[in-house]
Each structure stands twice: as structure tokens, then as C-alpha cells.
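> My questions are about this predicted structure, shown below with the sequence.
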Amino acid sequence: MQEDVFIQKLQDQSQKLQECQTSHNLQSCMPCESFLQCEVRKAYVKAAYESMSKGQDGNFDFN
């Protein structure tokens, strides 16, 4: 199912983000000096957006 692809990508990106936070001794990205430019964070945000819209570019389905 296509939805599973979006969920898996979100889980993968979430794990990468958590690993990055742990490696920098942070519980959030906000205090990081790379917050706005961080490629790991950007990839996570994109994956979250895509998982909510199921790849429909903004046509959100929260079911």
C-alpha cells in the first residue's frame, strides 16, 4: 500500500532526527545552532508533511 511508504519514510526520518539530537545531547532541535539549515530536520519535516497528505501535495487526510 502506498500509505505504508509514507509511514515508513516518516519513521526512518524520525529515527535519524532522534539520533542527531542524541549525538548533540539535545532533547529538541530548537536549541541547535543549525536549526534552520539542518538537512536532517528538513528531511523529517518533509516526510511528516508527505505522510499527512499521503503524497497529495497538501490534500491532507487525517484518518
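Received the coordinates, thanks. Numbers count the residues shown, from 1 in each chain.

> CA atoms for contacts and neighbours, from now on please.
Will do.

> Give me the neighbour count for residue 10.
22 (other C-alpha atoms under 10 Å).

> let's bring in a second model and compare:
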Amino acid sequence: MEEAVILDNFEKNLQQNKEKLENCQRTKNLTSCYNCPEIFTCQTRKNYVDAVYNSMSKGKNEGGFDF
């Protein structure tokens, strides 16, 4: 039962970061981060990438993903 709560938290964090990223893209009139001059320094994008990784690895630091 506890595992389901952990999974929900990773998915919730991913969804929140995805919404922030998409909002940033909309405000800059972009459809992708690749055309943004801040792509390599953007904290919003970094947070999203980290959230994707954490949702796939379920927070494990050993590497590998749980599909």
C-alpha cells in the first residue's frame, strides 16, 4: 500500500513540473525548449528533466528504470 503513495508522489511531481515547463514555453511563444536561448541554464527545464528521471527510476539512485 505504501508503494502506491510513493508512485503517486513521483507522478504528481512530474505533472507539476510538466505544467510549469509548458507554461514557460507558452509565455515565450515556443513549442519546444530547443529554440530557447536559455536551454542549457534553465532551472525549469532542469527540474522537469529531473522529475522525468525520478518518475522512471522511482527515486532510486542506483540507476535503471522501473517500467
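Thanks, I have it. None of these values were measured; they are calculated from a predicted model.

> Assuming the best superposition, what's their TM-score?
Here the TM-score for the pair of chains, by TM-score structural alignment, normalised by the length of structure 1, is 0.95; 62 aligned residues with a C-alpha RMSD of 0.6 Å.

> Stretch 28-44 of structure 2 corresponds to what range in structure 1?
When structure 1 is aligned by TM-score structural alignment, the counterpart of stretch 28-44 of structure 2 is residues 24-40.

> buried ones in the matching stretch?
residue 29 (16 or more other C-alpha atoms under 10 Å).

> Over to stretch 8-28 of structure 1?
Buried residues in stretch 8-28 of structure 1 (16+ other C-alpha under 10 Å): 9-11, 13-14, 16-18, 20.

> from those residues, which single one is nearest residue 43 of structure 1?
Set against residue 43 of structure 1, the nearest of the buried residues of stretch 8-28 of structure 1 by C-alpha to C-alpha is residue 13 (6.6 Å).

> ok, now which ones touch that closest one?
40, 43-44, 47 (C-alpha atoms under 8 Å, 6 or more residues apart in numbering).

> That's all I had, so thanks and see you.
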